[in-house]
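Quick one, what's the 3D model for this:
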Amino acid sequence: MFTRQRPEAQTRPQEARARFRGGLVATTSGWSHGYVQANLVSVPSHHAISLRRFAVRNPRACPLLDVVAPGHYWTDLAFGADLRRDLPAYRVWRKGELVAERTDVADLWRPDLVTFLTGCTFTFEPFLERAGIPLRHLEQGVNVPMYRTSLKCLGARRFRGPVVVSMRPMPAAMVDHAAAVTADMPYAHGAPVHIGRPGAIGIRDLDRPDFGDPVRLHEGDVPVFWACGVTLQEAVVKAKLPFAITHAPGHMLITDRRTKTGGTGEIRLIR
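The predicted model follows:
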């Protein structure tokens, strides 16, 4: 179904999670083609209702896949997964300050933590590759660049902040097709939120992303921006909660949920 140029593309989700649990740190773009990837944010339960409201109000940036009950560290999206250990890297926050980046947060897990899993654009990248659309960050061996924008989310109590976007440059002739492919995947952020001029959405310098790595554009490339799950993380950071755990940008949970293209071309999530 997909072009498999890298060994990671063929790695089954359970194997990938086991490797990350064993200490491998790697961005998950290009891993486990055909499977849904997810962002992770864990917050104390008394903030969970407001954070869920924030996600529901901003579905393009925060497409909810699962909300895990307080204290639980497992999900129906990934059989046998341990949400405390099976992502390549986590970030730990106290009062809005990053206090640690770790590969395992089991010793920090609390019985009141509610975990939100939201969709990720890494899910649709294999479909772009299959369509012949280049992914410059994979070509260059770096994490996808992500930027805070001047686009504002709808707030929910103390949760508010900007839309964060990921950027994938591509030849101008391929932009419309890329937009059509990803529009059929709302659980992975759907169609781009902006194409072209970075300054129009408050991005001053493409070479200085807020998260991830800069990517070199080829001649004729156009920057294409999709809403990014780091948006939810940013809202939590700005809320200055006393404690929170998130994934490190680009280091996702690889789930067991498959994607499939229907007869009409629509790309569906297989539950």
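
contacts and neighbour counts: CA atoms only from here.
Will do.

Go ahead and flag the most central residue of this protein.
In the chain, the centroid-proximal residue (CA atoms, centre = their mean) is Cys120; its distance is 3.4 Å.

Assumed Val142 was part of a strand.
No: counting by DSSP: H, G, I helix; E, B strand; the rest coil, Val142 falls outside a strand, being coil.

Before we compare anything, build this one as well:
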Amino acid sequence: MISVNPSEARAVRQRARDGSLTGPTAGLATGFVQVNLVVLPEAQANGFLRFCQANPKPCPLIAVSEPGQRTCELLGNDLDIARDVPAYHVYRHGELSGTAGDVSDLWRDDLVTFALGCSFSFEHALMQNGVAVRHIDESRNVPMFKTSIPLQAAGGFSGHMVVSMRPFPAAQAIRAIQITTRFPLAHGAPVHFGDPALIGIRDLMNPDYGDSVSIYSNETPVFWACGVTPQQVLMDAGVPFAITHSPGHMLVTDIPESQVTLL
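Just a heads-up that it's a prediction; the model follows:
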């Protein structure tokens, strides 16, 4: 087993906190779990919890805070949910109202934080096994797309899945599927591969979130459920207030990836 040093994860959080890290977190603090964030008033939190339980593929629950808490021992020491993400999205009445590097001035005593698994957590395992990850190689944010894949309605929330895409030659695509199946708390195995039109995606060069990446003629696009799904769902539901991570800008935790991997 490869040893990991928690100070690497804390260093990433500190850079986000002091504003020196503003970009995506893919490839940072390798070996540690990264999480998507959804922060909602307690009035909507129980419904969203039921939605996550009904849709574990795009919304794999790792932790839920008590109302008002900005810390979470399960996720890490010296952790501030309101300051340790490189970029946050703020939603009001179902609309994206702004992006911020610090949301401590917006924090309220009734806010509940949901930490959801992220596919960035399995990318270290892919690279360890010789499977190159294109957006990391090209220093880009992972491309993410809205799809026609329906979600299970629950708790007053519904909609369609958002997916992340990584292209691979056939042999590496098979290996990527094998590896990521071992990470159910990081979205697990892909939900689709091959023709993007079959899941409602028109143009792989124009992602709805993130950046486009190179796709070569011998490669197959592979699609994983994505933690940006809740952001689209929150907008569709018109929630009065919510805070999330900005797509690709995750909270890096102290949890070693080995703790969320199936043997």
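
The residue nearest to the centre of structure 1 maps to what in structure 2?
Here Cys120 of structure 1 is matched to Cys118 in structure 2, going by TM-score structural alignment.

For that match, list the residues it contacts.
By CA atoms under 8 Å, 6 or more residues apart in numbering, Cys118 of structure 2 lies in contact with 33-36, 185-187, 226-227.

please redo it, this time with the cut-off set to 7 Å
Residues in contact with Cys118 of structure 2, defined by CA atoms under 7 Å, 6 or more residues apart in numbering, are 34-36, 186-187, 227.

Please apply the same query to Ile62 of structure 2.
115-117.

How about the contacts made by the equivalent of Phe145 of structure 2 over in structure 1?
Under the alignment defined by TM-score structural alignment, Phe145 of structure 2 corresponds to Tyr147 in structure 1. By CA under 7 Å, 6+ apart, the contact list for Tyr147 of structure 1 reads 164-166, 209-211.

name the element Tyr147 of structure 1 belongs to?
strand 146-152 (DSSP states H and E).

So for that strand, what gets flagged as buried?
By 16 or more other CA atoms under 10 Å, the buried positions in strand 146-152 of structure 1 come out as 146-149.

for stretch 187-202 of structure 1, same thing?
In stretch 187-202 of structure 1, counting by 16+ other CA under 10 Å, buried: 187-195, 198, 201.

and what of stretch 90-101 of structure 2?
Within stretch 90-101 of structure 2, the residues scored as buried using 16+ other CA under 10 Å are 90-92, 94-95, 99-101.

Now do the same for Thr27 of structure 1: its match in structure 2.
Under TM-score structural alignment, Thr27 of structure 1 pairs with Pro24 in structure 2.

Arg258 of structure 1 versus the residue nearest to the centre of structure 1, what's the distance?
13 Å (CA to CA, to the nearest Å).

again, but for Gly190 of structure 1
Between Gly190 of structure 1 and Arg258 of structure 1 the computed distance is 16 Å (CA to CA).

counterpart of stretch 53-69 of structure 1 in structure 2, which residues?
Mapping stretch 53-69 of structure 1 onto structure 2 (TM-score structural alignment) gives residues 50-66.

quick one: Leu79 of structure 2 and Leu96 of structure 2, what's the gap?
Distance from Leu79 of structure 2 to Leu96 of structure 2, by CA to CA: 25 Å.

oh sorry, the question was meant for Thr229 of structure 2
14 Å.

just Leu37 of structure 2 next, same as before
15 Å.

quick one: contacts for Asp210 of structure 1?
So Asp210 of structure 1 contacts 146-148 (CA under 7 Å, 6+ apart).

Show me the strands in structure 1, by range?
In structure 1, strands defined by DSSP state E lie at 35-44, 64-68, 90-94, 97-102, 113-119, 146-152, 162-171, 194-195, 221-227, 244-247, 253-261, 267-270, listed in chain order.

Reformat those as a markdown table; add distance to Leu77 of structure 1.
Below are those laid out as a markdown table (distance: least, CA to CA, whole Å):
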| stretch | distance to Leu77 of structure 1 |
| --- | --- |
| strand 35-44 | 9 |
| strand 64-68 | 8 |
| strand 90-94 | 19 |
| strand 97-102 | 23 |
| strand 113-119 | 9 |
| strand 146-152 | 25 |
| strand 162-171 | 24 |
| strand 194-195 | 30 |
| strand 221-227 | 22 |
| strand 244-247 | 16 |
| strand 253-261 | 6 |
| strand 267-270 | 10 |
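
Please name whichever of those strands is nearest to Leu135 of structure 1.
Shortest distance between Leu135 of structure 1 and the strands of structure 1, using CA to CA, is found for strand 162-171: 6.6 Å.

quick one: contacts of stretch 227-236 of structure 1?
With CA under 7 Å, 6+ apart as the criterion, stretch 227-236 of structure 1 contacts 39, 41, 60-62, 118-120, 159-166, 189, 192-193, 246, 249.
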